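K.L.:
Fold the following and give me the result.
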Amino acid sequence: MSIPGGMLGVAWPSMRETFAVPLDALGTLLLVSTGGHICMSFLFGWLNDRLGFGKLLLGSNVLVVIGLLGYLLSPGWWPLVGVGFISGMGLGAIDSGLNAYFAVNHNARLMNWLHACFGLGVTIGPMIMTAVLTRNLSWRVGYGVAVGLQLLVVVLMVLTQHRWPQVGESAGGDDAGGETAVSASSIFRMGIIWLSMGVFFLVAGHESAVGNWIFTLLNEGRGVAVATAGLWTSLYWGSFTIGRIFFGLFADRMDTNRLLRINLLAVAAGTALIWLNLTHWLTFAGLAVVGFALAPIFPLLVLETPRRISARFANSAIGFQVGAAGIGLSVFPGLTGIFAERFGIESIGSSLLLWAVLLFGLHEG
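P.N.:
Model (predicted):
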């Protein structure tokens, strides 16, 4: 599910030429796709109770295939934006479902490794798209590869349907049973939910803004060659993946709050190196630090949800948090693009630093 997301940042300069849209139009695409993501995230608990986790996950993967086919075949900009909503719906349900399942049934190690698999996908995605573009092929070829890979996932889901929780079997495990009696309004009355959603909003927003705009900043703003900028975009996600594998090995033995604080400081420091633009190599080092430090934050926050709130509320609470993260996925790249259009591409670095500082401040506040 994460390979297409990794492709977008590298493909965007070519896509906007194809459709003759301005630099900040990426924000529109992300906003609409995030709308689909949010809808399914907030409806996850309700849909899971009625369809069963296995069927919901299969249907969601089919939606992603339909959306990616739209990227591959879209004749114009607005049809592309429309299919972005469809793919966003599929991704929202998959995201919420897998996070809820792992949060209740598994430990910090496996939760980090689940998210490491996400990081592996967004590492491979830019590599695929860079290979396509450096061979003077259309960006659509990259999305054709993504369609093929997602179809393989659908086939695997069909073959393994009997292994997934069905109707009446909670994706969140036995402790999550009875959540059907919990209303969304009762969850929203908990102050901790709003604070938690705000942190998820900023974590995902910063992560996405870096991934979607670093290629443009390096290539169009700082004159870094296409192949090099694409490589470093992949290495950002690569450090992200390595970080999740690393922290997966040791997270169970670490104090979660202390680890989160240290990593959020490292995110701000690495982003400052990108903003300062002292040398290309220091910028690349800052990018690697940001990816590595961001790695455990999202999975650890998800994992803590059943403990902070109650396993009984886990499916809906995690759905709301993932929904907030989905909003951040579009809002912060969108704002970064608006600032870049109005103040110049170099303002991307300033925007990224602002998001990192806000994230640290909200978490510590």
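K.L.:
C-alpha from now on. contacts and neighbour counts both.
P.N.:
Will do.
K.L.:
Quickly find the element holding Ser196.
P.N.:
Assigned by DSSP states H and E, Ser196 belongs to helix 191-216.
K.L.:
Before we compare anything, build this one as well:
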Amino acid sequence: MYLLLLAIIYLAFISLGLPDSLVGAGWPVMHEDLGVPVSYAGGITFIIAVGTIISSLASERLTRRFGAGLVTAVSVAMTAAALLGFSVATHYWMLCLWAIPYGLGAGAVDAALNNYVALHYTARHMNWLHSFWGVGASISPFVMSLALSANGNWPAAYRAIGLLQIGLTAVLLASLPLWRRIAAIRPGDGAQAAEAADGAEPDGTAEAASVVDGGRAAQTHVSLLAALRIPGVPSVLLAFFAYCAFEQTAMLWGATFFVSDRGFEASSAASFGALFVLGLTAGRFLCGFFADRVGDRALIRGGFLLGAVGALLVALPLGAVSFMGFALAGVGAAPVYPAIIHSTPENFGRRNSQAIIGIQMAAAYTGTTIMPPLFGIISGRVGLWLLPFYLLALALLGLAMTERLNGLKRS
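P.N.:
Just a heads-up that it's a prediction; the model follows:
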């Protein structure tokens, strides 16, 4: 029963990843059909990210009132409705309107599920969980590529992913009795049993007991100001900001970069842009096998360094090398997000983890809100050739902040 719950959490992360690559993959054609400048992609992602920030900050209250199972199912349903709305949009303002439920649906479950896994499961599960997000994010660009190959029919891609999300919503709704059954068990027991059944060391304690569905976490409330005063928290927030800006900028502008700066066809560029997400997904899957042995700090350090190397390779005016660099940047980015989340209880204490992970989610979405549109504005004046150097600066910022955090923990 408990492993089945974990499988459902994995399924939820597939659904979270499905919409994330669609806008970037289809935008080279979408902006022409809608008659807007290429830089307007940043406006859509800004609205999505603001909605995600709002829903992530509200997730604790929503989960306490309605239960994680219902919140997850409704969130996926909202995303499905938004995608179907995109598929019938004929004007840019329509995309902006549908971006509101798009963002609200994406963020409601993120902080709660990430904290639950960080407290109760080992690093391998955290990496594999986010690898399943990458599975969803990897599917979308190929669906868009197929749709663009068929006479540039980008609405068909949104329609297909929207219908798939409806199917996932049905599965999640069918699983609600399971969430209610586990809710009747003392919080924390389910996760411990799942880890034991999986052959891993149980990682739940009475102090860190968390909710699976509907209850309250057995932790003292930590205010925002109190969390920000904890040594190292500002550094990890900046690192998370930089990482998520790196990831989202690469996903949003990769295909457009290959079309406008390197001269490839839009349908081919959509597939090339997916190389980052494929590297991200494969990297997280592989990291799951050795994450417990290597440790979170080494994964974060190595990830930022490899992401920086990948960005430098993208800058080279060689087609095959640029593609390899884009994939390598994805592989490097792979362990950073899950490792930062998983290390939060160790770095700042289990009692503080829920509050800090919630703030980390807000910092992450702030990065995805500000930095990709900012690149759109800058590249509109300077040129899309700037993309790899922009990514390099973000990777180095993330590396510097995490090394500063490590220094504080050693002192």
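K.L.:
coming back round to it: after the helix holding Ser196 of structure 1, which helix or strand is next?
P.N.:
Past helix 191-216 of structure 1, further along toward the C-terminus, the next helix or strand under DSSP H and E is helix 226-250.
K.L.:
coming back round to it: remind me what the helix holding Ser196 of structure 1 packs against, helices and strands.
P.N.:
Contacts defined by 3 or more CA pairs under 8 Å, 6 or more residues apart in numbering; DSSP states H and E place helix 191-216 of structure 1 against helix 3-19, helix 226-250, helix 280-294, helix 297-309, helix 314-343, helix 347-364.
K.L.:
Identify the residue nearest the equivalent of Gly288 of structure 2 over in structure 1 in space, chain neighbours excluded?
P.N.:
Alignment note: Gly288 of structure 2 maps to Gly248 in structure 1; criterion TM-score structural alignment. Beyond its immediate neighbours in the sequence, the residue positioned closest to Gly248 of structure 1 (CA to CA, 6 or more residues apart in numbering) is Arg109, lying 3.9 Å away.
K.L.:
what does that neighbour align to in structure 2?
P.N.:
Looking across to structure 2 (by TM-score structural alignment), Arg109 of structure 1 lines up with Arg124.
K.L.:
Could you check how many residues crowd around its match?
P.N.:
A count of neighbours around Arg124 of structure 2, defined by other CA atoms under 10 Å, yields 21.
K.L.:
What helix or strand is it located in?
P.N.:
Since the elements are taken from DSSP H and E, Arg124 of structure 2 ends up inside helix 123-149.
K.L.:
quick check: angle from that helix to helix 336-348?
P.N.:
150 degrees (axes from the mean of the first three to the mean of the last three CA atoms, to 10 degrees).
K.L.:
now the angle between helix 22-34 and helix 123-149 of structure 2, please.
P.N.:
Between helix 123-149 of structure 2 and helix 22-34, the angle formed by their directions is 20 degrees, by the same axes, to 10 degrees.
K.L.:
can you give me the offset of helix 123-149 of structure 2 from its chain's centre?
P.N.:
Averaging C-alpha coordinates over helix 123-149 of structure 2 and over its chain gives two centres that are 10 Å apart (CA atoms, centre = their mean, to the nearest Å).
K.L.:
which parts of it are buried?
P.N.:
Within helix 123-149 of structure 2, the residues scored as buried using 16 or more other CA atoms under 10 Å are 123-148.
K.L.:
and if you look at stretch 278-295 of structure 2?
P.N.:
The neighbour-count check on stretch 278-295 of structure 2 (16+ other CA under 10 Å) flags 278-288, 291 as buried.
K.L.:
contacting residues around the equivalent of Phe264 of structure 2 over in structure 1?
P.N.:
Residue-level alignment of Phe264 of structure 2 against structure 1, with TM-score structural alignment as criterion, gives Val224. Applying CA atoms under 8 Å, 6 or more residues apart in numbering to Val224 of structure 1 gives the contacts Leu218.
K.L.:
how many other residues sit next to the equivalent of Ile377 of structure 2 over in structure 1?
P.N.:
Residue mapping for Ile377 of structure 2 onto structure 1 gives Ile338, with TM-score structural alignment as the criterion. Ile338 of structure 1 has 21 neighbouring residues, counting by other CA under 10 Å.
K.L.:
count of neighbours near the spatially closest residue to Ile338 of structure 1 that is not a sequence neighbour?
P.N.:
Taking CA to CA, 6+ apart, and ignoring the residues beside it in sequence, Ile338 of structure 1 has Asp24 as its nearest neighbour in space, at 5.3 Å. For Asp24 of structure 1, the tally of surrounding residues (other CA under 10 Å) stands at 19.
K.L.:
I figured Asp24 of structure 1 hits Phe332, correct?
P.N.:
No - checked against CA atoms under 8 Å, the pair Asp24 of structure 1 and Phe332 is beyond contact range at 11.6 Å.
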